[in-house]
Every structure is written in C-alpha cells, then in structure tokens.
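Peer 1: let's see this in three dimensions:
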Amino acid sequence: MLDVVALLALAAVATAVVWKGSTWLESSADSLAAGYGVPAVVQGAIIAAAGSSMPELVSVLVATLRYGEFELGVGAIVGSAVFNLLVVPAAAALAADGGMPTGKDLVYKEALFYMLAVASLLLTFSLAVIYYPLEGPGLQGDVTRPLGLFPLVLYGLYVFTQYLDTAEDETAADPDVDLGRAWLWFGLGLAVIVVGVEGLVQSALGLGDAFGTPAFLWGMTVVAAGSSIPDAFVSISAARSGRPSVSLANVLGSNVFDLLVAVPAGVLVAGTLAITFAHIVPMMGFLILATIVFFAIVRTDMLLSRREAWTLLALYGLFVVWLVLESVGLSDVVPT
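Peer 2: Here you go, the predicted model:
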C-alpha cells in the first residue's frame, strides 16, 4: 500500500514538473514564432500544437526508447486524447459564463481532420497486424517505419489545408524579441518536461507491477492526465477571456498532432515496434465513442452548455472506472 501511495505521489510531483516545463516551452515557442515572423498557419498548426503536445510526444519517446513500452506510450496518447475531448472542453465551458459557443468552421473542418486522424491511426495498427503478423496471443504485429509514415503524410495534408486558408496572411518579425533568451527558455522547458515525463512513466510502470496489470492501462490515466494538464489550463484561460474557439481549436489541434505525429515518432525513431491488437482496439474503441459524443454535443445548437459539460465529465468518470476495474481484475475487456 505504501508503494502505491509513493507512486501516486511521484505522479503528482511529475505532473507539476510537466506543467511548469510546458509553461516555459509554450511561452518561449510563441516568442520564437513572433521573433522569426512565422506565418499564422505554422504558428497555429505546428508550433502551438507541438508546444502543448510536447509532453505527449516525450511520453512516447521515453516509454519506447528507455523502457521498451511502446504500448504505454500509445496508451498515454489515447488517454490524453480522451482527456482533451471530455475534460478540457467541459472545464472550459464550466469556467465560461453561459457555456461555450462553438462554430461551423471548428465543428466541420477541424472535426474532419480529427476523425481522419483517429481512423488513420487505427488503420495503421490494423495494417501492422495484417501484413507484419507476429506469433503470440491477441493478434500481434509489427508497426514498421513505412507504416509510421502514413499518419505523418496525413498531418502534412492538415498543415497544407491550413496554409491554403491563410496563404495571403503576412506576418512581420518582431525585432523586440530576444531570440537567444527565447531559445534558452525553450530548451530549459523541454528538459524539464523530459524529467517530469520520466516520473510519470516510472509511476505508470510501478503501478502496473503493483497491481499485476499492463502498464499501458496506467499510461491511459496517470501519464495521460499528467501530460494533458497544460492543455486544460490553456483552454480554460482562453474560455475565460472570451475566446472559446481558441479553446476548442487547441484541444483538436493538440489531438491531431498527438495521433498523427507523436505516435509515429516512436516508430520512426526506434524502427519496428510490436503492438498487440487486442490491447489497441479497446483503447481506440473508447476514443471513438468519446469522439462521437463530443462532436454530437458541440454540434447541437453550436453551443457546449454547462449541462453538456457535466455529461462529458460523467463519461470521463466512466472511462476512469473502467480502467480501475481492468486494473483490479474485475473487468477483462483488455486481455492481460
């Protein structure tokens, strides 16, 4: 019991470290974008998304390269996507007065690419099982580098469509930005994030050993929630300042980056990585359910009301309960 408490305490401290590092990294990334006169499309689709998603990207790389737990990294990405869809918009809507209005551009354009991102990642894992099968229980397969490139190509299409929407925008460089100082804080923020993510991954692995369950189950909660805290505060701040579209765009942009860039990054860096389809399908299945509920809610009346926000939080509560039941052996949807 004491070991479990210590691991949860480690996760809490690591979350705070990730939060601080993400704050430094995102603010320095904004300064660099302004200092170099980066176009709005690059700043929004790449720099802002990568900045807020850096903890998730580091989670995949640390889990894969240091501990050989690629599925833990995938679990962290899927869990973070679920957290971003259900908790972050709900918290932002509750923080804003009278709920949070959405918009057709956000719901239709961003929804299209987000749904394509979910489908493409599931297709990538399916192709791994079909064309590169491995011996073992649960339909195992190798995700190769060529397969890892498939989601990245789709992300390139996402960036290209954003570019077409803002091709005529011109952004002048801000001469008042101290680029050297900005790069220093960017590197420091990244280093702090790596330290914090290391703590999150260690706590997930330790909890998996303590309960005798796969570590990726804890990656879907401990690592995912810890790495998604920065997104939550960015979205809540945007909602309180009367910029609800920025709040939701941050959520969807971060998720698209996580699914199409962060997961393939582990494959491209490490080479061929094995996955168990029986583990992946329940994770992706709940993500698809959360996606359907989220877009159904934000589409109705183009408003995320306070009642709907509580519905999203309730669904996330069910997600956590399911993972707890899996962890203590009272549910066997995910084979161990």
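
Peer 1: C-alpha only now, for contacts and for neighbours.
Peer 2: Will do.

Peer 1: residue 316: how many residues sit nearby?
Peer 2: 18 (other C-alpha atoms under 10 Å).

Peer 1: which one is it nearest to, not counting chain neighbours?
Peer 2: The shortest distance from residue 316 to any non-neighbouring residue, by C-alpha to C-alpha, 6 or more residues apart in numbering, is to residue 86 (6.1 Å).

Peer 1: which residue sits closest to residue 189, ignoring its sequence neighbours?
Peer 2: In space, and not counting its chain neighbours, residue 189 is closest to residue 21: 4.2 Å by C-alpha to C-alpha, 6+ apart.

Peer 1: gap between the residue nearest to residue 316 and residue 8?
Peer 2: Using C-alpha to C-alpha, to the nearest Å, we find residue 86 at a distance of 23 Å from residue 8.

Peer 1: same check, this time on residue 243
Peer 2: Distance from residue 243 to residue 8, by C-alpha to C-alpha: 34 Å.

Peer 1: then residue 204?
Peer 2: 9 Å.

Peer 1: the more surrounded of the two?
Peer 2: Using other C-alpha under 10 Å as the criterion, residue 204 and residue 8 rank with residue 204 on top: 28 against 18.

Peer 1: which residues does that one contact?
Peer 2: Counting by C-alpha atoms under 8 Å, 6 or more residues apart in numbering, residue 204 makes contact with 215, 216, 218, 219, 222, 223.

Peer 1: ok, those residues vs residue 110, which is closest?
Peer 2: Using C-alpha to C-alpha, residue 223 is the member of the contacts of residue 204 that sits closest to residue 110, with 25.5 Å.

Peer 1: what's the burial count for the closest one?
Peer 2: Neighbours around residue 223, by other C-alpha under 10 Å: 34.

Peer 1: before we go on, could you also do this sequence so I can check it against the first one:
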Amino acid sequence: MTLMTFVYLIAGLILLVAGAEVLVRGAAKLAAQFGIPPLIIGLTVVAFGTSAPETAVSVQAALDGKGDLAIGNVVGSNIANVLFILGLTALIAPLIVSRQLIRLDVPIMIGASLLTMGLAWDGSLSKLDGAVLFGGILTYTAFLIVSSRKDKAAAEDDEFTKELGLDETPKPYGWVINAALVLGGLVLLVAGSNFLVEGAVNLARALGLSELVIGLTVVAIGTSLPELATSVMAAIRGERDIAVGNIVGSNIFNLLCVLGLASLVSPLPIQIAANALAFDFPVMIAVAVACLPIFFSGFRINRWEGLLFVVYYVAYTVYLVLFSTGKPVAEVFAAAMLGYVLPLTAVTLVVVAGRAWHKHGFTGDELKR
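Peer 2: From the prediction side, this is the model:
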C-alpha cells in the first residue's frame, strides 16, 4: 500500500464534501434569483446536494466499468446512514420521529429498497432499470413539492430562506458568481470522485479485499459525510426531527436517483455480485424495515436504540472483512448473528413497538409532533 493511496482517498473525500457544499450554495441562490420558491429549492437542490458525493462516485464508477464500487457505494451508504449515522446521532440526543416519516417516507424507503432489489434480481441493472428508478425520484420529488405547498409552505419557506441565506440582497451580476459556484462545485465533485474511485481500487488491491467490500465500507462512509455532518449538527442544535428526515430522504434519493443515473450512463448493464444480492441487499432492506418498529417505540429514537444501531454496524463491517478475507470464523459469526442476536432483537423491538402502538395509537399526542 503506497502513500498515494491515502492521498487519493483523503483528497477525494475533501473535494467531494467541498464540491457538494459549493454546489448547493451556488445553485440555491441562482434558483432564488430566477424566482423559484425557497421551499422547492430546499426539497430539490438541498436533497441533491447531500447525495451529490454518492452520485459523483457511483456515476464515475459506472462509467469506468467498476459496477461493484457503484453498487457498494449506494447500498453501503444506505446501511451506514441508518445504523452508523442515525445511531451516532441518537447517542448525542434522543431523536424525534414525525408522523409523516412513519406514515409516508419510511414506507417509501422500504418500497424503494424492495424495488431496487427486484430490478437487480436478474444479476444486473440495465438502462431500462435505471429509467424506472430515476422516474421514481422525479415522481417522489413532485409529490413532496405539491404536498408541502399545501400543508406548510410558509413555515418551510422561512426555514429554507434562513438556512440557505436566500434573504440576502442580490448583488449586481450575482447570477454570474452563483453560476461560477455551481460550475466550480461540479468540477470539485468530478475531481473528487476520480480521486476517491482510484484510491478505493488501490486500497482494495493492497488489502486483498474486493471492490464491493471497499465500496460498502470506506467509500460508503466517505460519501455519507454530508449526511453525518447535517444530522449531528441538527441534533446538537435541537432540530432532532430534521436529523431523522435527512437520513430517510437521503436513502430514498440514493436508491432512486444515484443508482438510476449510474445505470443510465453506464455503457453496459451494471453487474450485481451474487453475494451482494444474497447478503448486502437483504441487510439494506432489513435495516429499512427495522426503522418502523424502532420509530413506533414512543415515536422517538432513544439512546439505547442508537447504541444498538452502532453495534450492528460494527458487526456488519466486521463480517464483511472476515468474509472477504476468507476467514473461517466468518461463518460462525454470521450464524450467531442470524440465529440468535437478530431474532432476539426483532422480538424485543416488536414488543416495544406494540406497547407504544397500544398506548398512543394513530391519534395519540406523540404522533402529532
């Protein structure tokens, strides 16, 4: 393993995060100057910005013919977003779960996960599959815009106006500056994705791990840094419902938009590794489904549940490394997790959720938050 491998990885991550930030700021102000409401900017530009690193890396990997890296990045990011980032954020402060997340967004996240696995079941994602996924994100975004304009446009307009600095007086030729920021952000994203993909491939070869495992771990965590920063800062500021919504929205966007775009631009269908279909996709779906009983347990994510998420993410990562290196203990580890730990956890969560459901129901005060 050479020093340049780490240079590529670190440089790639820095450029991706910086590029996403610059792109969001420039695009938001540019859109505002053209008269687009702050709410719509928040639901589109900001949503794209937090997933811009995943988009850049998966699209670049698809163009380079590195399908394992593209798939691992998205699947790994979705697993890391819930287990690691949401778990870590809940350890900082218990998180509030809104009614819309339980009734709408989490089921959509589960549905998107099942749809993606269904499309990938034949061992590849074609351009047609990519079109189906990308059509899903267009429909979802349009629905969010329409429903939000009906329900709470004024409050959210003020929130996004303040957050994105859209209340500032436009400067002369400001659109030129903002357009330059958008262009600069795109350049940083492309450069960062090139560096990160190159560094990830070199790291996989040096450690004797597959590109899929590196995509599921190192690259997934790296491209999820914007979500990590957003959720942790939201928890620290007391905006604990935003922290949860950010993660769920990002996961939906990753599956429908990121994988959709990657499949559309790939010269050939993206091949899906058999072990990814047999293990990683089911884990991603299980993690999405697990959100429902945990979110129902008092309509909040407590610290013990956050700790449970983080522990499971560590266990998942350990298994990936053991399996990829061919360690015999991997089978014993997997049997223990699947045969004892996961079923026990599932029963516990169902009992806790059932008690919460019986106590509050869909008309309880907790659900009105």
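
Peer 1: put one on top of the other, what's the TM-score?
Peer 2: The TM-score (TM-score structural alignment, normalised by the length of structure 1) is 0.85; 315 aligned residues with a C-alpha RMSD of 2.4 Å.

Peer 1: helix, strand or coil: sort out the counterpart of the residue nearest to residue 316 of structure 1 in structure 2 for me.
Peer 2: Counting by TM-score structural alignment, residue 86 of structure 1 lines up with residue 83 in structure 2. Assigned state for residue 83 of structure 2: helix (three-state reduction, DSSP: H, G, I helix; E, B strand; the rest coil).

Peer 1: was I right to think residue 83 of structure 2 contacts residue 316?
Peer 2: No - Residue 83 of structure 2 is not in contact with residue 316 according to C-alpha atoms under 8 Å; the separation is 9.7 Å.

Peer 1: more neighbours, those two?
Peer 2: More crowded of residue 83 of structure 2 and residue 316, by other C-alpha under 10 Å: residue 83, with 25 against 20.

Peer 1: list the contacts of that one.
Peer 2: Taking C-alpha under 8 Å, 6+ apart, we find residue 83 of structure 2 in contact with 287, 306, 309, 310, 312, 313.

Peer 1: what does residue 185 of structure 2 give?
Peer 2: Contact analysis of residue 185 of structure 2 by C-alpha under 8 Å, 6+ apart lists 18, 19, 20, 21, 22, 23.

Peer 1: doesn't residue 48 make contact with the fourth one?
Peer 2: Going back to what we said before, that points to residue 21 of structure 2. No - using C-alpha under 8 Å, residue 21 of structure 2 is not in contact with residue 48, being 10.8 Å away.

Peer 1: ranges for the helices of the stretch 51-200 of structure 1?
Peer 2: 70-86, 88-95, 104, 111-131, 145-165, 179-211 (DSSP state H, counting those that start in this stretch).

Peer 1: still on that earlier bit, per the alignment, the residue nearest to residue 189 of structure 1 pairs with which residue of structure 2?
Peer 2: Taking TM-score structural alignment as the criterion, the aligned counterpart of residue 21 of structure 1 in structure 2 is residue 19.

Peer 1: can you tell me how far its match is from residue 237 of structure 2?
Peer 2: In terms of C-alpha to C-alpha, residue 19 of structure 2 sits 24 Å off from residue 237 of structure 2.

Peer 1: of these two, who's got more company?
Peer 2: The residue with more neighbours, out of residue 19 of structure 2 and residue 237, is residue 19; 26 against 9, by other C-alpha under 10 Å.

Peer 1: which residues touch that one?
Peer 2: Contacts for residue 19 of structure 2 (C-alpha under 8 Å, 6+ apart) come out as 184, 185, 186, 187, 188, 189.

Peer 1: how close does it get to residue 193 of structure 2?
Peer 2: 10 Å.

Peer 1: kindly report the same for residue 249 of structure 2.
Peer 2: Counting by C-alpha to C-alpha, the gap from residue 249 of structure 2 to residue 193 of structure 2 is 22 Å.

Peer 1: the more surrounded of those two?
Peer 2: Comparing residue 249 of structure 2 with residue 193 by neighbour count (other C-alpha under 10 Å), the higher total belongs to residue 193, at 29 against 19.

Peer 1: residue in structure 1 paired with that one?
Peer 2: Alignment note: residue 193 of structure 2 maps to residue 197 in structure 1; criterion TM-score structural alignment.

Peer 1: count of residues packed around the corresponding residue of structure 2 for residue 34 of structure 1?
Peer 2: Alignment note: residue 34 of structure 1 maps to residue 32 in structure 2; criterion TM-score structural alignment. Other residues within reach of residue 32 of structure 2, judged by other C-alpha under 10 Å, total 18.

Peer 1: residue 32 of structure 2: what's it in contact with?
Peer 2: By C-alpha under 8 Å, 6+ apart, the neighbours of residue 32 of structure 2 are 38, 41, 166.

Peer 1: in structure 1, which of those residues still touch?
Peer 2: Contacts conserved in structure 1 for the contacts of residue 32 of structure 2, using both residues aligned by TM-score structural alignment, their matches' C-alpha atoms under 8 Å: residue 166.

Peer 1: helix or strand: which one has the equivalent of residue 314 of structure 1 over in structure 2?
Peer 2: Alignment note: residue 314 of structure 1 maps to residue 311 in structure 2; criterion TM-score structural alignment. Residue 311 of structure 2 is part of helix 303-324 when elements are defined by DSSP states H and E.

Peer 1: what sits up against that helix?
Peer 2: 79-80, 82-84, 86-94, 209-210, 213, 217, 294, 328-331, 333-334.

Peer 1: that one to helix 67-80, inter-axis angle?
Peer 2: Calculated by axes from the mean of the first three to the mean of the last three C-alpha atoms, to 10 degrees, helix 303-324 of structure 2 forms an angle of 160 degrees with helix 67-80.

Peer 1: mean per-residue distance, helix 303-324 of structure 2 to structure 1?
Peer 2: Comparison of helix 303-324 of structure 2 with structure 1 after fitting gives an average deviation of 1.3 Å (mean C-alpha distance after the TM-score superposition for structure 1).

Peer 1: nothing else from me, thank you.
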